[in-house]
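Visitor: What follows is a predicted protein model with its sequence.
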Amino acid sequence: MEREYDLLVIGTGVAGSDIAWHCRAAGMRVAITDSRDYGGTCALRGCVPKRVLAGAAAAVARIRDLSGRGVPGEVSIDWPQLVAFERTFTDPVPRRKEESFRRAGIHTYHGSARFAGENRVAVGGDTLTARYIAIAAGAHPRPLDVPGADLVTPSDDFFYLEALPGRIVFVGGGYISFEFAHVAARAGSATTILQRDGRVLTGFDPDIVDRLVLASKEIGIDVQVHMPLVSVERTAAGLRVRAGRAGEEKVFDADLVVHGAGRVPAIEGLDLAAGNVETDRRGIAVNEYLQSVSNPAVYVAGDANRASPQLTPVAVRDAHIVVDNILHGNVRTADYSVVPSVVFTTPPAASVGLTEAAAKEKGIPCIVNAGDLSGRFTNRSIGEKHVGYKLLVDGDSRRVLGAHLIGPHVEEVINVFALAIRHDLTVDDLALDAIPWAYPSSVYDIIHMIYPLVRK
């Protein structure tokens, strides 16, 4: 069957949903489709279930850290019960999402979408023609080109394991592996992280990462670097992982091997060439308006954009930019220069703005102030000893250029620094004389981070 629309959206995650709803509210005829359950990565296979698991791990960590400090007793994670609780968040999403589209008058489709022309997309037995097509298809784990790759469990499936195995190997040293490893370790599994080169968590400041690696090792996580995956094979006792450089390979036995080695845009099945949509190995090529450089009818939001940091808030902002540009004619541009990011371990680590290495590479003169806050009573009182910071400040203007943190609540504190960078605030603007931050709080500890930099 052939149908015509003003807009077709591919993907039902946060970006695709926002584009569909806002354009429908503006009076457009809108259709949306997805090859998987409605809801997208964040709601079903990312942020939401991750926060549930990480919250349980943090609760266990906090009680254990306070052992001998007035909180006696043992605590543990009941994995089946935790996953059942997690599913109360995820299971209702597909039905609710699809019902919300239908109530809004958005036509819903299911199945793999494939371009059949610059303005035509085939979904199952239907061919949909649209003036605009928005691609918000999200991402999936990067294919692993090694023997036994089919034995590796996608990170998406970790959320729904019925039982947690005793030995888990995580392939890749990014935030997915670290977050899951911290949950698994707190739940009693022996966990190993294999990183192909010498640095884990490459998007974060190396000094902050060193603190996090130390915290990880202290709870039993074995972090192995220079360990590219070579093969996975099944044995009578479980799985055997071979990793390492040629001639220096090591063997790791496991009950479960989890893919945490990066994600790529989920666009390979769209037949983008048939739609004259230019791509490269990183994703779809777009201009500053998030519009395809080769097909002006196509806009891209979220992970499918080759320049995207692949974070949910970025996808949401992309969606709003795409909506405005579709409705009003390319009036907004995308800017990824100030994007805070967090790894939800225990303790969490966070980053925004320039790193030291990036500042040096760009030739930007700056003052670097780093320190340890584990002695602050706000941290001692909860038994957290891995707390630190590094700030980068422009030597002349005294503007904040970068902030890198580890410790309790840094996922909140980092937003203060993001706001400061976005609005060119100086360290003096963050000082106690300027703002009497709520006390005692983790945000108040900004005062101690910037004290040596503030004008006396």
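Guide: Perfect, I can see it now. All values derive from a computational prediction rather than experimental measurement.
Visitor: CA only for contacts and neighbour counts going forward, please
Guide: OK.
Visitor: if I pick residue 293, what's in contact with it?
Guide: Residues in contact with residue 293 (CA atoms under 8 Å, 6 or more residues apart in numbering) are 277, 278, 285, 286, 287.
Visitor: Thought residue 308 was touching residue 283, still the case?
Guide: No. Counting by CA atoms under 8 Å, residue 283 stays clear of residue 308, with 9.1 Å between them.
Visitor: sorry, back to before: adding secondary structure and distance to residue 405 as columns, could you present the contacts of residue 293 in CSV?
Guide: Formatted as CSV, the contacts of residue 293 follow (DSSP: H, G, I helix; E, B strand; the rest coil; distance: CA to CA, whole Å):
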residue, secondary structure, distance to residue 405
277, coil, 40
278, coil, 38
285, coil, 33
286, strand, 33
287, coil, 33
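Visitor: Most widely separated two among those?
Guide: 277 and 287 (12.2 Å; CA to CA).
Visitor: Pick out whichever of these two has more residues nearby.
Guide: Comparing residue 277 with residue 287 by neighbour count (other CA atoms under 10 Å), the higher total belongs to residue 277, at 23 against 16.
Visitor: Next, the contact list for the more buried one, please.
Guide: Shown in contact with residue 277 (CA under 8 Å, 6+ apart): 118, 284, 285, 292, 293, 294, 295, 298.
Visitor: So which of those residues is the closest to residue 424?
Guide: Nearest to residue 424, judged by CA to CA, of these is residue 285 at 30.4 Å.
Visitor: Figure out how far stretch 178-198 is from the centre of its chain.
Guide: Here the centre of stretch 178-198 is set off from its chain's centre by 17 Å, with CA atoms, centre = their mean, to the nearest Å.
Visitor: Buried residues of it, list them for me.
Guide: 178-196 (16 or more other CA atoms under 10 Å).
Visitor: tell me which element the closest residue to residue 114 other than its chain neighbours falls in.
Guide: Leaving aside its chain neighbours, residue 114 sits nearest to residue 270 (4.3 Å; criterion: CA to CA, 6 or more residues apart in numbering). Following DSSP states H and E, there is no helix or strand that holds residue 270.
Visitor: and the comparison structure, right after this:
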Amino acid sequence: MEIKHYNVFVIGSGIAGQTAAEICAKSGLTVALSDKREFGGTCAIRGCDPKKLMMQFTNLVHQSKQLKGRGVSELPEIKWKSVQKFKSKFTKPVPQATENDLNQLGINLYHQSPKFISESEVLVEGKTISADYFVIASGLVVRPLKMKGFELLQNSDDILNLKKIPKSAIFIGSGYVGMEFCYMLSTLGCKVTMIEKTHKALSQFDSYLVEKLVENLRKNGVDFIFEADPLSVEKLRKNYRVIYKRKGKTTSLKSRVVYNASGRVPAIELLELENADVMFDDSGVLVNDFMQSKSNPKVYACGDVSSKSLPLTPLSGLQGHIAGYNIVHGNKKEFQNQLVPSVVFTHPNLASVGFSEEEANKHYKSIKMYKGDASDWYNAKKENTDVYAYKILVNERTNRIVGAHLLAAKAIETINILSMAIKNAMTVDDFKNQIFTYPSYSNDLKSMLAEK
């Protein structure tokens, strides 16, 4: 059998894979790209973009509830089929448009997950393909749960394609996906229960603000069951039954649908990396600062599947650029840990950038913490919300801002201002000397840094 050869073979068609493939192709290298799903990646088709589009309708209902009786007489009626049709205008064209763009660059496309058969060869679509270099950009997949009836669980893909809002739902896991979609469904009339194995939701975020968010979601009708171990799920006539253990007691719950929101893991299981001497662990493919495999120099990994990444689209694009550049020019560009803000798209938004309180205490001898509840401030009162809080961390020796955590209606935007402040090593005085529009959430940031 003839072996097809390329200079570069890319696995994954998300922003990381596309970026690496484009750089290599434009540099005159022969490139192929494979993906087992629709071309275009998670964010554009089944992640950030469609989620945020749908969330705006949820936010409309939520804000209308806050203002009911204060100028709003009736809540808006959301026609979910129309929302899905609107969403499809954004997501449906992506796969073909992505393939067209890649074809125009002269990149050969394969619609299957490849398997490594040696350090320089893969098997895909029944063909043996060799390459000088490989780029693994396969992203993440839903974490499998070791419980009876696991195959009955749905995931975020199913939520994004809901034909109608279910009457009830159980989420197993309270990370980004669980918290965002439990907010969405509960706001739109679904009875939601969250089952979490640990003692808190959103373990990556500040506990002070997470507790306030959880309490707000409880007021929105969400039941939280912490320190609960799900044991099994079974199909009933109309509902599903989830059996879980908590404090030694076994209990069951019923709902119309059950979602696996336990998180995602690197999508490497199908690749058979052992055959290519590519080292990996739970964090993904182990790479050096050049995004190159620590064990096989022919392999690079970038985006969510690499050991140096977070599940954030801007970071994936940056890593894809570094991997592609280093293949073309030799290892000259290094990846450095970036200051990347992250947001949970609930209402209010929960946003974070820089050091957590624990991290700041490890890095600096003394930190000053600006922490408070701003629910009696103008911007919260005008929206009739009782949830608005913050925690900003400052290196006491230099008076520079080193970490920021916000729970606010516009935190998705205002966290970027604090991100720039940290990036540019601004002191509290520097920041407070800025002039912002008033009255705005941005202007509130200066008040957060006021001495108590």
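Guide: Happy to help now that I have it. Just so we're clear, the structure is a prediction, and the values are computed from it rather than from any experiment.
Visitor: Just the TM-score for the two chains, thanks.
Guide: TM-score of the superposed chains, computed with TM-score structural alignment, normalised by the length of the second structure, equals 0.96; 451 aligned residues with a CA RMSD of 1.6 Å.
Visitor: which of the contacts of residue 277 of the first structure count as buried?
Guide: 118, 284, 285, 292, 293, 294, 295, 298.
Visitor: ok, of these, which one's closest to residue 396 of the first structure?
Guide: Nearest to residue 396 of the first structure among these, counting by CA to CA, is residue 285 at 37.3 Å.
Visitor: which ones are touching the closest one?
Guide: Residue 285 of the first structure makes contact with 277, 278, 279, 292, 293, 305, 306 under the criterion CA under 8 Å, 6+ apart.
Visitor: So the residue nearest to the spatial centre of the second structure versus residue 341 of the second structure, what's the distance?
Guide: In the second structure, the residue lying closest to the centroid (CA atoms, centre = their mean) is residue 311, at 5.0 Å. Between residue 311 of the second structure and residue 341 of the second structure the computed distance is 12 Å (CA to CA, to the nearest Å).
Visitor: What ranges does the first structure have for its helices?
Guide: 14-25, 40-45, 47-65, 79-90, 93-103, 155-158, 175-186, 206-218, 312-328, 356-362, 377-380, 410-422, 446-450 (DSSP state H).
Visitor: Pick the most deeply packed of those helices.
Guide: helix 175-186 (a mean of 25; mean count of other CA atoms under 10 Å).
Visitor: quick one, that one and helix 206-218 angle?
Guide: In terms of direction (axes from the mean of the first three to the mean of the last three CA atoms, to 10 degrees), helix 175-186 of the first structure departs from helix 206-218 by 30 degrees.
Visitor: Tell me which other helices or strands helix 175-186 of the first structure touches.
Guide: helix 47-65, strand 167-171, strand 190-194, strand 341-343 (3 or more CA pairs under 8 Å, 6 or more residues apart in numbering; DSSP states H and E).
Visitor: after superposition, how close is that helix to the second structure?
Guide: By mean CA distance after the TM-score superposition for the first structure, the fitted helix 175-186 of the first structure averages 0.7 Å away from its aligned residues in the second structure.
Visitor: returning to what we had before: and the residue nearest to the centre of the second structure, what is it in contact with?
Guide: Taking CA under 8 Å, 6+ apart, we find residue 311 of the second structure in contact with 303, 304.
Visitor: now swap in residue 280 of the first structure and tell me
Guide: For residue 280 of the first structure, the contacting residues are residue 306, by CA under 8 Å, 6+ apart.
Visitor: Trace it over to the second structure, please.
Guide: Aligning on TM-score structural alignment places residue 280 of the first structure opposite residue 281 in the second structure.
Visitor: before we move on, the earlier item: which of the contacts of residue 293 of the first structure still touch in the second structure?
Guide: Contacts conserved in the second structure for those, using both residues aligned by TM-score structural alignment, their matches' CA atoms under 8 Å: 277, 278, 285, 286, 287.
Visitor: Rebuild the contacts of residue 277 of the first structure as JSON lines, extending it with distance to residue 430 of the first structure.
Guide: Shown next, in JSON lines, are the contacts of residue 277 of the first structure (distance: CA to CA, whole Å):
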{"residue": "118", "distance to residue 430 of the first structure": "51"}
{"residue": "284", "distance to residue 430 of the first structure": "39"}
{"residue": "285", "distance to residue 430 of the first structure": "39"}
{"residue": "292", "distance to residue 430 of the first structure": "41"}
{"residue": "293", "distance to residue 430 of the first structure": "41"}
{"residue": "294", "distance to residue 430 of the first structure": "45"}
{"residue": "295", "distance to residue 430 of the first structure": "46"}
{"residue": "298", "distance to residue 430 of the first structure": "42"}
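Visitor: which among those gets closest to residue 401 of the first structure?
Guide: Closest to residue 401 of the first structure, out of all of these and judged by CA to CA, is residue 285, at 28.7 Å.
Visitor: how near is the closest one to residue 354 of the first structure?
Guide: Separation of residue 285 of the first structure from residue 354 of the first structure (CA to CA): 25 Å.
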